[in-house]
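# Build the 3D model from these lines:
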Amino acid sequence: MGVVSTSAYGAWFYAGQQDGSRRSAERVLPLVFDLVRPTSVVDVGCGTGSWLATAQHLGVDEILGVDGPWVSADALHIPPQCFLQQDLSTPLRLDRRFDLAMCMEAAEHFDESRADSLVADLCAMADVVLFSAAIPGQTGTDHRNEQWPPYWRERFGQWGYELVDCLRTRLWDDQAIEPWYAQNAFLYVSGERLAADERLRAAATENGRMPLCAVHPGVLALFSAPYAPAVPEPADRRGAPRRFIGQSEPRCRCDAPAPTARA
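Okay, the predicted model is just below:
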C-alpha cells in the first residue's frame, strides 16, 4: 500500500462487510479446517477479525490478526491481545509460524510493488495459505492491484508453494457466501507439506475441474451494473454490440505452466 488514510478504511468500510464476511467465513473455514486441522491461524489484512472469530468458534486455540491503524479496537470481533497493528505496506516479520495463514480480499489493496514481498510474508508464516484476491474489474474501495489467479500462482510458486483448487467447486453455487470468496478462494501449500499430507494431496487432484480464470455471476453483476439500463431499449433502437476487450489488452494466461520453485 502507498499512503493510506483512515478515510479509505474507516468504520463505515467494515460496517458494510460484517454480515457477509462472517457468513462467508462460516461456510469456507469448515472446508479448509477439514483439510488442514489447524490449531493456530494468522490473518493478514484481517479487518475487524470476522474470519478469525469464526476460526475461534470452530475450535482454533491461537489466533493473530494483523492490520493497520484504521481498525479501531472497539470494532474488533477478536480479543485486542490477538490483534497486531502493523504498517502492511512494509514486509511483515513474525517470530513464529502458524498452521494456517489467511489473506482474504486484501492483496488487491496493496501497490503492485508489494505483491512479491506480501507472498513471501505469507509463505514465511505457514505451510498452508488460504488466499483470495480481487480479479481485474471486480470493483471495490481503493483497489490497486487486481490480478487474475495465475499472477498469484506464479508468485507463490517461486517459494515452492502449489495451488490447490478444491474450494471453488464447493462454494460456487452457495448463496450464503459472498461471490468474491466463491470466485477467488484458493489454497497454496508448500511442496513439503503436500508430499506429507494425504488429505491435501487428494484435494490437489481436483485442480483443473474449473477454469482457473472464471468470473462468478454475482461478481459479474457488480461490475456490469453501471452499464445496464434500468429499462432496456426496444430492440429496434439498440446499438451494435461493443467490444469489451481490445486486441492490445492483456488476456488471462490460464494455460501458462506453473513456475519452478526457487532453490
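# CA atoms for contacts and neighbours, from now on please.
OK.
# would you list every one of the strands in the chain?
40-44, 62-67, 83-85, 100-104, 128-132, 161-164, 186-190 (DSSP state E).
# who touches the first one?
The one in question is strand 40-44. Residues outside strand 40-44 that contact it (CA atoms under 8 Å, 6 or more residues apart in numbering): 51-52, 55, 60-67, 98-104, 106, 125.
# Filter those down to the buried ones.
51-52, 55, 60, 62-67, 98-104, 106, 125 (16 or more other CA atoms under 10 Å).
# what comes up buried for stretch 187-207?
187-191, 194, 200-201, 203-204.
# could you redo these as CSV and give each row distance to residue 145?
As requested, the buried residues of stretch 187-207 are exported to CSV (distance: CA to CA, whole Å):
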residue, distance to residue 145
187, 20
188, 19
189, 23
190, 24
191, 27
194, 29
200, 29
201, 31
203, 29
204, 27
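# Which of those residues sits closest to residue 89?
residue 188 (22.0 Å; CA to CA).
# ok, and the closest non-adjacent residue to that closest one?
In this structure, residue 188 finds its nearest non-sequential neighbour in residue 163, 4.6 Å apart by CA to CA, 6 or more residues apart in numbering.
# Could you measure from the one you found over to residue 131?
10 Å (CA to CA, to the nearest Å).
# okay, and the common contacts of the two?
186-188.
# Can you show me the helices along the protein?
11-15, 18-36, 50-57, 115-125, 149-157, 168-171, 179-184, 191-196, 198-204, 217-224 (DSSP state H).
# Between those helices, which one is closest to residue 73.
Nearest to residue 73, of those and by CA to CA, is helix 11-15 at 10.9 Å.
# What residues of that closest one count as buried?
In helix 11-15, no residue is buried by neighbour count (16+ other CA under 10 Å).
# repeat for stretch 112-119
112, 114-115, 117-119.
# Closest one of those to residue 84?
Closest to residue 84, out of all of the buried residues of stretch 112-119 and judged by CA to CA, is residue 118, at 16.3 Å.
# For the closest one, list the residues it contacts.
Residue 118 neighbours (CA under 8 Å, 6+ apart): 91-92, 107.
# Neighbour-wise, which one of these leads?
residue 107 (26 neighbours; other CA atoms under 10 Å).
# I'd like the structure of this one too, to check against the first:
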Amino acid sequence: AASMRIDSMGIDLCLPLADETKIFDGITARLIRADLTSALSIEPADLVVCWEVAEHLPESAANDFCKLLVRSTGEFLAFTAAVPGQGGMGHLNEQPKHYWREKLLASEELSYFPHLTKQVSERFLHVAPRAPWYGNNLQIFRRI
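All right, here's what the predicted structure looks like:
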C-alpha cells in the first residue's frame, strides 16, 4: 500500500514481532498484533480487507468480530472466510458464505454487492488458480 501512496494498517493474530509502524515518504504503514476475540477499537478505513481470518476465531467470537468489521468499514469491506470442508491450519469455525453475510448485514449499515463480488471473484480465480478459495469465498460489502 505504501508504494501506492496509501496509508495502511494490518492486524495479525500471531505476529512474531512487536507492533511496527513505518513511514515512507509521508505514508504510514502500521502492523499490529491483536486478539480479535476481545474488544478492539479501530478507526474506520475506506477499504477494510478481511482475508481468511474469521475461520480462525471461535464461533463464540463471530458476532463481535463481525460488529468490529462493520464499525471499521468506512466505505468498502472485502471479506473472505473458509467454508465447511475447505480445511486448513487453525480453522475453528468454517461456515458457509451466507452465515458471515447475515452477520455482516445484521447491523443494516452495510449492503452486499453481488455483481462486484462476482467480477472480483472471477478475476481472483484467473490470477490465482492455485488458491481458488480466495475467489470462491469472496464477498464485497459497501457502507449504506
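# Would you pull the TM-score for this pair?
Remark: TM-score between the superposed chains equals 0.80 [TM-score structural alignment, normalised by the length of the second structure]; 130 aligned residues with a CA RMSD of 2.0 Å.
# follow-up on the earlier one: identify, from the contacts of residue 118 of the first structure, the entry nearest to residue 25 of the first structure.
residue 107 (17.6 Å).
# For the alignment partner in the second structure of the closest one, give its distance to residue 95 of the second structure.
Matched across to the second structure, residue 107 of the first structure falls on residue 54, judged by TM-score structural alignment. Shown here: residue 54 of the second structure relative to residue 95 of the second structure, a distance of 9 Å by CA to CA.
# Can you state the residues of the second structure onto which stretch 222-229 of the first structure aligns?
Going by TM-score structural alignment, stretch 222-229 of the first structure sits over no part of the second structure.
# Kindly report the same for stretch 198-211 of the first structure.
Residue span in the second structure matched to stretch 198-211 of the first structure, by TM-score structural alignment: none.
# ok, back up a step: hang on, the match of residue 107 of the first structure packs against residue 60?
No - contact between residue 54 of the second structure and residue 60 fails when scored by CA atoms under 8 Å: they sit 11.3 Å apart.
# Show me what residue 106 of the second structure lines up with in the first structure.
So, by TM-score structural alignment, residue 106 of the second structure is matched to residue 158.
# What is the neighbour count of that match?
That count, for residue 158 of the first structure with other CA under 10 Å as the rule, works out to 18.
# How much space separates it from residue 186 of the first structure?
From residue 158 of the first structure to residue 186 of the first structure the distance is 17 Å (CA to CA).
# OK, contacts around residue 74 of the second structure?
Residue 74 of the second structure touches 44-48, 143, counting by CA under 8 Å, 6+ apart.
# Assign it to helix, strand or coil.
strand (DSSP: H, G, I helix; E, B strand; the rest coil).
# before we move on, back to that, as a markdown table, the buried residues of stretch 112-119 of the first structure with distance to residue 177 of the first structure would be great.
Formatted as a markdown table, those follow (distance: CA to CA, whole Å):
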| residue | distance to residue 177 of the first structure |
| --- | --- |
| 112 | 28 |
| 114 | 28 |
| 115 | 26 |
| 117 | 29 |
| 118 | 26 |
| 119 | 25 |
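# ok, so of those residues, who is nearest residue 15 of the first structure?
residue 118 (25.8 Å).
# What's the match for the closest one in the second structure?
That one, residue 118 of the first structure, aligns with residue 65 by TM-score structural alignment.
# Next one: the residue nearest the centre of the second structure from residue 23 of the second structure, what distance?
Among the residues of the second structure, the one closest to the centroid is residue 50, at 0.7 Å (CA atoms, centre = their mean). Note on residue 50 of the second structure: its distance to residue 23 of the second structure, by CA to CA, is 23 Å.
# Return the residues in contact with residue 85 of the second structure.
So residue 85 of the second structure contacts residue 94 (CA under 8 Å, 6+ apart).
# Look up how far residue 147 of the first structure lies from the equivalent of it over in the first structure.
In the first structure, residue 85 of the second structure lines up with residue 137, judged by TM-score structural alignment. Taking CA to CA as the measure, residue 137 of the first structure and residue 147 of the first structure are separated by 9 Å.
# What is the aligned counterpart of residue 20 of the second structure in the first structure?
By TM-score structural alignment, residue 20 of the second structure lines up with residue 80.
# Against residue 118 of the first structure, how distant is the closest residue to residue 21 of the first structure other than its chain neighbours?
Leaving out its chain neighbours, the residue that sits closest to residue 21 of the first structure by CA to CA, 6+ apart is residue 50, at 6.4 Å. Shown here: residue 50 of the first structure relative to residue 118 of the first structure, a distance of 21 Å by CA to CA.
# again with residue 135 of the first structure
Between residue 135 of the first structure and residue 118 of the first structure the distance is 17 Å, computed by CA to CA.
# ok so, going back, the residue nearest to residue 21 of the first structure: neighbouring residues, count only.
Neighbour tally, residue 50 of the first structure, other CA under 10 Å: 24.
# again, but for residue 42 of the second structure
Using other CA under 10 Å: residue 42 of the second structure sits among 12 other residues.
# Kindly report the same for residue 34 of the first structure.
Other residues lying near residue 34 of the first structure total 11 when counted by other CA under 10 Å.
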